[in-house]
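Participant: predicted model, plus sequence, below.
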Amino acid sequence: MNIGQAAAASGVSAKMIRYYESIGLMPKIVRTESGYRVYSEHDVHTLRFIRRARDLGFSVEQIADLVSLWQDRERASKDVKTIALEHVSVLERKIRELQEMASTLKHLARTCHGDGRPQCPILEELANDDATPAPAKPDAKFGALGKTSTR
């Protein structure tokens, strides 16, 4: 099948298929005498594997490791599990960071009057050079940013 058919069958765009081939995530694809790529069912299966791994947020490097392990019938499942659990840790950290950001923004939005006045605590906090780069956890006494609010 051609690249368009492989893209349709795998759910991976033709552009991404070419990219995966260029970085070695996909093996070099057989080409016709005129230079057109010809994909096998095995190639499409590999593309689906890659797409599912990307959907789970694995990095290209992790996917390369997973593809290699998938193709190695002598692999140890512990190697795959290690990659998966490391990725889970990264995802959980990102979730915590996003929750902290949402909490901070909710706090700032509650302190903003949202009326016609020009004063805006949200913009003031963004412009604050003394603000910490990472969002702070909410504190019942001091608010989400760890300081007393006068707004």
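Facilitator: Nice, I can see it.

Participant: hey, let's count contacts and neighbours off CA atoms from now on
Facilitator: Noted.

Participant: look up how far residue 33 lies from the spatially most central residue of the chain.
Facilitator: Centroid-nearest residue in the chain: residue 57, 4.5 Å away (criterion: CA atoms, centre = their mean). Distance of residue 57 to residue 33, computed by CA to CA, to the nearest Å: 37 Å.

Participant: tell me how far stretch 7-17 lies from the chain's centre.
Facilitator: For stretch 7-17, the separation from the chain centroid amounts to 19 Å (computed by CA atoms, centre = their mean, to the nearest Å).

Participant: helices of the protein, start to end?
Facilitator: Counting by DSSP state H, one finds helices in the chain at the ranges 3-10, 14-22, 41-55, 60-71, 77-111, 121-127.

Participant: then this one, side by side with the first:
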Amino acid sequence: MRIGELAHASGTPIETIRFYEREGLIPVPGRTEGNYRIYTQAHVERLCFIRQCRTLDMALDEVRVLLRFKDAPQEDCGEVNALLDEHIGHVAHRIRELQVLEGQLRVLRAECPSPHAAKDCGILQGIEVAAGEPGTVPARRHVRSSH
């Protein structure tokens, strides 16, 4: 199959397929006499595996490790387990960061409970104040402009 057919069969954009080829994540395809790349069902399966890893938010280096083990089915999978444990830890850390972010956004949202002139918007003012102090969202102010 040609690259367009591979893209359709695997749900992967052509540019991404070419990128994965350059990165060595998928094997170099054979060529026709007309010098067109010819892909196989193995390419489809490998791309689907890579896409699933990416759906699980795995970095390309993590995907490379998993592919190495997939290509060596007799190897012990202890490193795969360790990789996944580490990835779970990263995800848990990101969840905690996102929960903090959600709290900051809720505090900011509470600064402007109803629509009014943008010049008096507590959200815009809060963002402006926080821009002067990177990484912070100001505590709720007790004095607000009139709505």
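Facilitator: Received, thanks. A quick note: this is a predicted structure, and the numbers were derived from the prediction, not measured.

Participant: what's the TM-score for these two chains?
Facilitator: TM-score of the superposed chains, computed with TM-score structural alignment, normalised by the length of the second structure, equals 0.84; 141 aligned residues with a CA RMSD of 2.0 Å.

Participant: turn the helices of the first structure into a markdown table, including mean neighbour count.
Facilitator: Formatted as a markdown table, the helices of the first structure follow (neighbours: other CA atoms under 10 Å):
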| stretch | mean neighbour count |
| --- | --- |
| helix 3-10 | 18 |
| helix 14-22 | 15 |
| helix 41-55 | 17 |
| helix 60-71 | 16 |
| helix 77-111 | 14 |
| helix 121-127 | 13 |
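
Participant: closest to residue 145 of the first structure out of those helices?
Facilitator: Closest to residue 145 of the first structure of the helices of the first structure is helix 77-111 (CA to CA; 6.8 Å).

Participant: from the contact counts, what lies against that closest one?
Facilitator: Helix 77-111 of the first structure is packed against helix 60-71, helix 121-127, with contacts defined by 3 or more CA pairs under 8 Å, 6 or more residues apart in numbering; DSSP states H and E.

Participant: would you mind getting the average deviation of the shortest one from the second structure?
Facilitator: What that stands for is helix 121-127 of the first structure. Following superposition, helix 121-127 of the first structure is found to deviate from the second structure by 2.3 Å on average (mean CA distance after the TM-score superposition for the first structure).

Participant: which helices and strands sit right next to that helix?
Facilitator: Checking 3+ CA pairs under 8 Å, 6+ apart, helix 121-127 of the first structure ends up next to helix 77-111.

Participant: now the angle from the helix it packs on to helix 60-71?
Facilitator: 150 degrees (axes from the mean of the first three to the mean of the last three CA atoms, to 10 degrees).

Participant: so how far is helix 77-111 of the first structure off the chain centroid?
Facilitator: Using CA atoms, centre = their mean, the offset of helix 77-111 of the first structure from its chain centre is 11 Å.

Participant: could you do stretch 5-25 of the second structure as well?
Facilitator: 17 Å.

Participant: repeat for stretch 75-82 of the second structure
Facilitator: The chain centre lies 24 Å from the centre of stretch 75-82 of the second structure; the measure is CA atoms, centre = their mean.

Participant: what's next to stretch 35-48 of the second structure, contact-wise?
Facilitator: Stretch 35-48 of the second structure is contacted from outside by 1-3, 6, 9-12, 17, 26-27, 29-32, using CA atoms under 8 Å, 6 or more residues apart in numbering.

Participant: looking at these, which is nearest residue 85 of the second structure?
Facilitator: Nearest to residue 85 of the second structure among the contacts of stretch 35-48 of the second structure: residue 26, at 25.1 Å, using CA to CA.

Participant: state the distance from residue 68 of the first structure to residue 7 of the first structure.
Facilitator: From residue 68 of the first structure over to residue 7 of the first structure (counting by CA to CA), the distance is 22 Å.

Participant: okay, the helices and strands packed on helix 77-111 of the first structure in CSV with distance to residue 109 of the first structure next?
Facilitator: CSV is the format used below for those (distance: least, CA to CA, whole Å):
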stretch, distance to residue 109 of the first structure
helix 60-71, 37
helix 121-127, 7
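
Participant: which among those helices is found nearest to residue 49 of the first structure?
Facilitator: That would be, of these and by CA to CA, helix 60-71, which comes in at 7.8 Å.

Participant: by contact count, what packs against that closest one?
Facilitator: In terms of contacts (3+ CA pairs under 8 Å, 6+ apart), helix 60-71 of the first structure is packed against helix 41-55, helix 77-111.
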